[in-house]
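J.: could you look at this predicted model? Sequence included:
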Amino acid sequence: MIPLDTSPAALALRAAYDQQIRSRPGSANGGSVERVGPLIRKVGFEGDGFVQYLGGSEDTDGAELDRLIADQVEYFAKLGVKFEWKYYSHDLPADLPERLTRAGLVPDEEECLLIGDVAELTSEVVVPDGIRLREITARADLERMQAMEEEVWGYSHAWLPDALSAAITDDDPAVVVVAETDDGRIVCGSWIRFHTGTEFGSLWGGSTLPEYRGQGIYRAHVAYRRNLAVERGYRYLQVDASPDSRGILARLGLRPVSVTVPYIWTPPA
């Protein structure tokens, strides 16, 4: 795990993210979204739920917070679907993870929240010979990207064409980018979402076939999407990075400002 950046500049980026992204309901992306007290609660187009906690301090009443967590469990239990409570390491109170665990939520793999000012990020898009970057919207191309993702990860990404088709025309529109060989094989795919009414774009994807890693293709995807953000007048880029990419992103100038952990509740069988 790379150390978090606690410099004043990094803390200012994190504060902007909390204010502009975490506090807004945002796009439902084919599902539903509502504000419930200090929470934003979503039900995705495939049914799973998502909870974003907005309040909290070291003085937050413990019993009230426990009731709030229990209410979410009850809500999604009635729907019969699992949900994710997205926890950030700077969330308060400090014992929030223990309270989530006591309520039956299970921590999944942690990620690192990185944020960068586009002015500090490279604009140079360099790809190996025989590779080109291209924006895609057609269903056939999205299905080819799905096949690439499944080759990388070894499990179904059947949701991806529908999700990205919806995202491309959403209120927070997405641009999908692939790296292709000269003969049309997709070897890497990513997308960026532009969060309307904010200064933020968010980076997603970036999976690369094993034999094409280490050649700067992922780095080129970051630079390409950075340039799209600049063209549209966005100031910041944000990404929740896996262990595979967080080091690369930090070297490209994005600052690691928090750790995120999805706490998952699953209905009893």
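T.: On my side now, so go ahead.

J.: C-alpha from now on. contacts and neighbour counts both.
T.: OK.

J.: tell me what the strand or helix carrying residue 226 is packed against?
T.: Under the criterion of DSSP states H and E, residue 226 resides in helix 217-231. Judged by 3 or more CA pairs under 8 Å, 6 or more residues apart in numbering; DSSP states H and E, the packing partners of helix 217-231 are strand 186-194, strand 200-208.

J.: TSV for those strands, including mean neighbour count and distance to residue 90?
T.: Output for those, formatted as TSV (neighbours: other CA atoms under 10 Å; distance: least, CA to CA, whole Å):
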stretch	mean neighbour count	distance to residue 90
strand 186-194	24	24
strand 200-208	22	20
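
J.: out of these, which gets nearest to residue 80?
T.: Within the helices and strands packed on helix 217-231, the stretch nearest residue 80 is strand 200-208; the backing value is 28.2 Å (CA to CA).

J.: what helices or strands is the closest one leaning on?
T.: Against strand 200-208 (3+ CA pairs under 8 Å, 6+ apart) you get helix 139-153, strand 186-194, helix 217-231, strand 236-241.

J.: can you give me the strands in the stretch 51-200 of the chain?
T.: 83-88, 106-107, 111-117, 131-136, 174-181, 186-194, 200-208 (DSSP state E, counting those that start in this stretch).

J.: and the direction of the first one versus that of strand 111-117, what angle?
T.: Using axes from the mean of the first three to the mean of the last three CA atoms, to 10 degrees, the interaxial angle of strand 83-88 with respect to strand 111-117 works out to 60 degrees.

J.: below is structure B, check it against A:
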Amino acid sequence: MRSSENAIETRDLFDRETREHARPDGPGVRVERTGPVVRQVGGPDDWNGVVWSDPELEAAGADAAIAAQIAHCTALGLPDFEWKLYSHDRPADLGDRLRAAGFVPEEPETLLVAPAALLAGPVELPEGVTLRPVTDAAGAELMARAHERAFGTDGTRLLHQVVKRLEEAPEDFVAVMAVDADGEPVCSGRMELYPGTGFAGLWGGGTVAAWRGKGIYRALVAHRARIAAQRGYRHLQVDATDMSAPILSRLGFTELGTTTPYVYRQAR
């Protein structure tokens, strides 16, 4: 991915394999192709939203598709529903149309991709810190605690999703955390493996403020990259925040664009 042509080819492959032909990201959810969009549908604690829209989508078709998703969300009684918009999606004013329909944009993230083998180096950790796989509900609770301490957000939904995944469909899911000498979680991250594709997605990496700058985040990336490469996945993909994007770029990730969550919440 050293040239813009290679980056576009990788982006097109990513779109085709992980968005247009998306697979459910956990038990109890399903992926539906409805008209010009592909969406995931589950319960109120699952991620529900549009993952792909037809690149030939034009203005009138976009407005109709947006209205259909609002009707779908309302009929199911979902508390929120997301349209995951990428910077190369069409029409060019799709974000404006989503806002006009009541969707609220959250902070954009940078879509980054890197060869898994390139990142699968030695794991180096500060003294007293160890990596621990998350394999049960107790581990998931610690993972959610690390998430809350790192991001300052509620980890309830994350806890629900990780426990459900570990209990019902753990084969394509990796969760890991770093703990200090007292067993307190200081960083955590997940990896989704997408069978039938060349991609593995890194999610949720976050380090508690007092432990940042010590290489723990990089160690979790390397740990997951090694597992992905061992299982035959060529590419790692990350939707990176402004905090993690510079670190990942230094590690060898290539920027393919941005992605913005547009969230529709029903009035209460």
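T.: Noted; the coordinates are in hand. None of the values given here were measured: they were computed from a predicted structure.

J.: so what touches the helix holding residue 226 of the first structure?
T.: The contact list for helix 217-231 of the first structure (CA atoms under 8 Å, 6 or more residues apart in numbering) reads 118, 121-128, 133, 177, 179, 188, 190-192, 194, 201, 203, 206-208, 235, 237, 248, 252.

J.: check which residues of stretch 215-222 of the second structure are buried.
T.: Neighbour-count burial for stretch 215-222 of the second structure flags 216, 217, 218, 219, 220, 221, 222 (criterion: 16 or more other CA atoms under 10 Å).

J.: separation between the third one and residue 172 of the second structure?
T.: Residue 218 of the second structure sits 22 Å away from residue 172 of the second structure when distances are taken as CA to CA, to the nearest Å.

J.: counterpart of residue 108 of the first structure over in the second structure?
T.: Matched to the second structure by TM-score structural alignment, residue 108 of the first structure sits across from residue 106.

J.: in space, what's closest to that match - neighbours in sequence excluded?
T.: residue 261 (5.5 Å; CA to CA, 6 or more residues apart in numbering).

J.: confirm that the one you found sits in a strand.
T.: Yes. Assessed by DSSP: H, G, I helix; E, B strand; the rest coil, residue 261 of the second structure belongs to a strand.

J.: contacts only, for it.
T.: With CA under 8 Å, 6+ apart, residue 261 of the second structure has these contacts: 82, 83, 84, 85, 105, 106, 107, 108.

J.: contacting residues for the aligned partner of residue 91 of the first structure in the second structure?
T.: Using TM-score structural alignment, the equivalent of residue 91 of the first structure in the second structure is residue 89. If a contact means CA under 8 Å, 6+ apart, then residue 89 of the second structure has 53, 55 as its contacts.

J.: same check on residue 9 of the second structure?
T.: With CA under 8 Å, 6+ apart, residue 9 of the second structure has no contacts at all.

J.: which strand or helix spans it?
T.: Assigned by DSSP H and E, residue 9 of the second structure falls in helix 4-14.

J.: next, the angle strand 235-240 makes with that helix.
T.: Using the same axes, to 10 degrees, helix 4-14 of the second structure lies at 90 degrees relative to strand 235-240.

J.: how big's the offset between the very next helix or strand once past helix 4-14 of the second structure and the first structure?
T.: Beyond helix 4-14 of the second structure in the direction of the C-terminus, DSSP H and E gives the next helix or strand as strand 30-34. Overlaying the first structure shows strand 30-34 of the second structure at a mean distance of 1.8 Å from the equivalent residues (mean CA distance after the TM-score superposition for the first structure).

J.: please tell me how far strand 30-34 of the second structure is from the chain's geometric centre.
T.: 18 Å (CA atoms, centre = their mean, to the nearest Å).

J.: try stretch 147-163 of the first structure
T.: On CA atoms, centre = their mean, the centre of stretch 147-163 of the first structure falls 17 Å from the chain's centre.
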